[in-house]
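Enquirer: Okay, sequence plus prediction incoming.
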Amino acid sequence: MLLLSVKAGYGHHSTAKAIMEYFEENGHQCHMLDIFDYVNHRLGNSIQDGYLLSTKYLAKTYAKAYGKLTQKDEPYDRNSLVSIFSRFVSKKLEKFVAEYNPDLIIGTHSYAGVCISILADRAAFDCPSVGIVTDFTVHPFWESTFLDYYVIPDELLEHEMQKKGIAKKKLLPFGIPIREQFVKKNDPIEARKKLGIENIPTILIMMGSMGYGNIKKILEQIDTYPKDFQVLCVCGTNKKIKSVVDECDWNKKIYSYGFVDNVDVMMDAADFIITKPGGLTTSESLAKGLPMITMNPLPGQEDRNLNFLVNNGAAIMVNDTYPISEAINQMFACPWRVAMMEESVRHLGKPNATADLYNFCCAKVLAKSTLI
């Protein structure tokens, strides 16, 4: 199996790795390729750096451009700059794909789907193709793809995908594939023991791998709430904010962490999560049955993830007029509200997304493969 992704944020690669791990554990040979990095390493880094810089420092411009692109329902004209550049990139990939000769090809980014569609037209491979939508919205460029199947986060996105010209029979509402450790919610008491923390109400704070947002301000607003609880605060690679958190004198027990590899255990230990609404974190939280307080979305897809979660009752949105102190109060003082959120989370969570994708591929796609 060949997985194609794009280094724009971390969710696309993480989804590809989750799929690859599951297939390899079941005896399949897999290869993962970052499209732009393969074409030119500097180009790959530039795409990643450009994405991070634009979402951080040019948020309004990025949001406007993303919004304009999402309005497009028709495929790009062959003579457009997007089409010309896509044909150039695909040409660079053609030899590798033809020589690898996959039994299945999966794209975890819409632009990967574009390249796969062009390669199919050039007969670079002769196998089924699958696209993975990694947010709770339909990204730009999916309308310019022609794949055999599309995995979407929820059946509620079917209407939007059909507007982009993608037939319902191609849509697989399995959910965003996640790693196996997020498949079920384990006992919170045992999880707290593993983490070496008390068995009291626990809040998990995660603001992406780079620790976006004013985490100190978040903690300050919840630290005075009159209830006994503890906080697991994941600062990711943001060493500066971790240092700031560590230096403060808090009323609550605040456990700060840098980059961690046991988020699944932390989710097991938590009663709810405060997070920015990235597609992968959202999927993992839903799979773990965690109600969410969402804030600080990156422009574009995360804005739309937030809208999806709030409109479907799985999250509370924090903004300038609704502070996090009010959201915390809802979680602790309104059991009926929490019950509603938990019910919505159960409906939206897709803990078996990776397994469902694998089983579908084995039954429908790889049935004639010698790998089965």
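Expert: Great, that's in hand.

Enquirer: hey, let's count contacts and neighbours off CA atoms from now on
Expert: Noted.

Enquirer: Nearest residue to residue 145 in space, please, no chain neighbours.
Expert: Closest residue to residue 145 apart from its sequence neighbours, by Cα to Cα, 6 or more residues apart in numbering: residue 114 at 4.9 Å.

Enquirer: Surely that neighbour and residue 144 touch.
Expert: Yes. With contact defined as Cα atoms under 8 Å, residue 114 and residue 144 form a contacting pair (6.1 Å).

Enquirer: Wait, a strand at the residue nearest to residue 145?
Expert: No. Under DSSP: H, G, I helix; E, B strand; the rest coil, residue 114 falls outside any strand and is assigned helix.

Enquirer: Just list the residues touching it, thanks.
Expert: By Cα atoms under 8 Å, 6 or more residues apart in numbering, the residues touching residue 114 are 86, 141, 142, 144, 145, 146.

Enquirer: The fourth one: neighbouring residues, count only.
Expert: Translated: residue 144. By other Cα atoms under 10 Å, 24 other residues sit near residue 144.

Enquirer: The residue nearest to residue 145 and residue 95, how far apart?
Expert: Residue 114 sits 17 Å away from residue 95, going by Cα to Cα, to the nearest Å.

Enquirer: for residue 165, same thing?
Expert: 30 Å.

Enquirer: surely residue 134 meets residue 11?
Expert: Yes. Between residue 134 and residue 11 there is a contact under Cα under 8 Å: 7.1 Å.

Enquirer: Look at those two and report which has more neighbours.
Expert: Neighbour tally, residue 134 and residue 11, criterion other Cα under 10 Å: the higher count belongs to residue 134, 27 against 21.

Enquirer: another structure for you, compare them:
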Amino acid sequence: MEALILSCSTGGGHNAAAKAVQACLSRKGHHAILLDPYSLQGQEVADKVGSTYIEVVRRVPRLFGVVYKAGEWYTKLQERFPHHSPVYLFQRKSARKLRDYLQKSQPDIIITTHVFAGEMLTMLQNQGMKLPPVVYIATDYTSIPFTQEVSADCYVVGHRDIMKSFEAAGLPRWKILPYGIPVSEAFQNRRSRPDACKALGLDPSLRHVLLSGGSMGFGLDGMIQLLLPVLNRHPEVQLLVLAGSNAGMRARIDAKYTTG
């Protein structure tokens, strides 16, 4: 089987899930290509899209929050007055490039882990292009804005408890599959708790809580503030914080909270 996996570099989760799918398909003997559709306009364009998104989230998170809320409002507006969003229309040039690529490559299945790529595929379908089965994999634990603009044969979501948020976005329940978010096979290699603590330099007598802000370390400071009262009441609990690739956030957290 020839599989095409589409992802974009606006955060690491989309690419991590895409790479996990690619690795799994390859192990099973299929040929799987991972592609950032923006790279069809040149790698500079793909890098610019990814870096701009990441810089906004890291440097002005409040602005990102405002844009996200605006996206939620726009989604609700679309339910009453169906129309294409500016985000959908932004994909027109990339969709044309993707059309040319698909006409040459002829994959048997297309898997996308990003809403932007999903909108490109939907645009091609709306223009009359016949596509192979399309699978949309959601890498967030909720239905993010503009998910309803992605037309796919099935939608893989992280857990059955979040299916309702995708139904609320207008997706058919029978197309929503609560299979979880794909992860690397490396996570299947289990260690005993004492061995894991020893490898990480952790005190095995303590209980550990892991807090992750994703690849960009988003929202960590606020979450730590919420957890501090609980941690102060339970000295036997140690909080472990993952800041992803956000070195600046890690430095700020180290300076503000690290003890000993």
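Expert: Cool, got the structure. Computed from a prediction, not measured in an experiment: that's the story for all the values here.

Enquirer: that older thread, so residue 165 and residue 95 of structure 1 - more neighbours on which side?
Expert: residue 165 (16 against 12).

Enquirer: So the aligned residue in structure 2 for that one: helix, strand or coil?
Expert: The equivalent of residue 165 of structure 1 in structure 2 is residue 170 (alignment by TM-score structural alignment). With three-state DSSP as the basis, residue 170 of structure 2 sits in coil.

Enquirer: Count the neighbours of the nearest residue to residue 170 of structure 2 once chain neighbours are set aside for me.
Expert: Nearest residue to residue 170 of structure 2, sequence neighbours excluded (Cα to Cα, 6+ apart): residue 148, at 6.1 Å. Other residues within reach of residue 148 of structure 2, judged by other Cα under 10 Å, total 20.

Enquirer: can you map out the strands along structure 2?
Expert: 2-6, 31-35, 109-112, 134-137, 154-156, 176-177, 207-212, 237-242 (DSSP state E).

Enquirer: Any chance of the ones you listed in CSV with mean neighbour count and distance to residue 21 of structure 2 as columns?
Expert: Shown next, in CSV, are those (neighbours: other Cα atoms under 10 Å; distance: least, Cα to Cα, whole Å):
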stretch, mean neighbour count, distance to residue 21 of structure 2
strand 2-6, 21, 8
strand 31-35, 18, 9
strand 109-112, 23, 9
strand 134-137, 24, 10
strand 154-156, 21, 12
strand 176-177, 18, 16
strand 207-212, 14, 22
strand 237-242, 15, 24
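
Enquirer: Of all those strands, which one comes closest to residue 187 of structure 2?
Expert: strand 207-212 (15.4 Å; Cα to Cα).

Enquirer: which residues touch the closest one?
Expert: Under Cα under 8 Å, 6+ apart, the answer for strand 207-212 of structure 2 is 220, 236, 237, 238, 239, 240, 241, 242, 243, 244.

Enquirer: So for the first one, what's the nearest residue that isn't a sequence neighbour?
Expert: Read it as residue 220 of structure 2. Closest to residue 220 of structure 2 by Cα to Cα, 6+ apart is residue 213, at 5.7 Å.

Enquirer: what's the answer for the second one, then?
Expert: Distances taken as Cα to Cα, 6+ apart place residue 206 nearest to residue 236 of structure 2, at 5.2 Å, with adjacent residues excluded.

Enquirer: Translate that neighbour into the numbering of structure 1.
Expert: Under the alignment (TM-score structural alignment), residue 206 of structure 2 pairs with residue 201 in structure 1.

Enquirer: And for residue 25 of structure 2?
Expert: Matched by TM-score structural alignment, residue 25 of structure 2 corresponds to residue 23 in structure 1.

Enquirer: Its match: neighbour count?
Expert: When neighbours are counted by other Cα under 10 Å, residue 23 of structure 1 registers 18.

Enquirer: Same question for residue 39 of structure 2.
Expert: Neighbours of residue 39 of structure 2 (other Cα under 10 Å): 17.

Enquirer: Next, work out how far apart the counterpart of residue 14 of structure 2 in structure 1 and residue 324 of structure 1 are.
Expert: By TM-score structural alignment, residue 14 of structure 2 lines up with residue 12 in structure 1. Distance, residue 12 of structure 1 to residue 324 of structure 1, by Cα to Cα: 29 Å.
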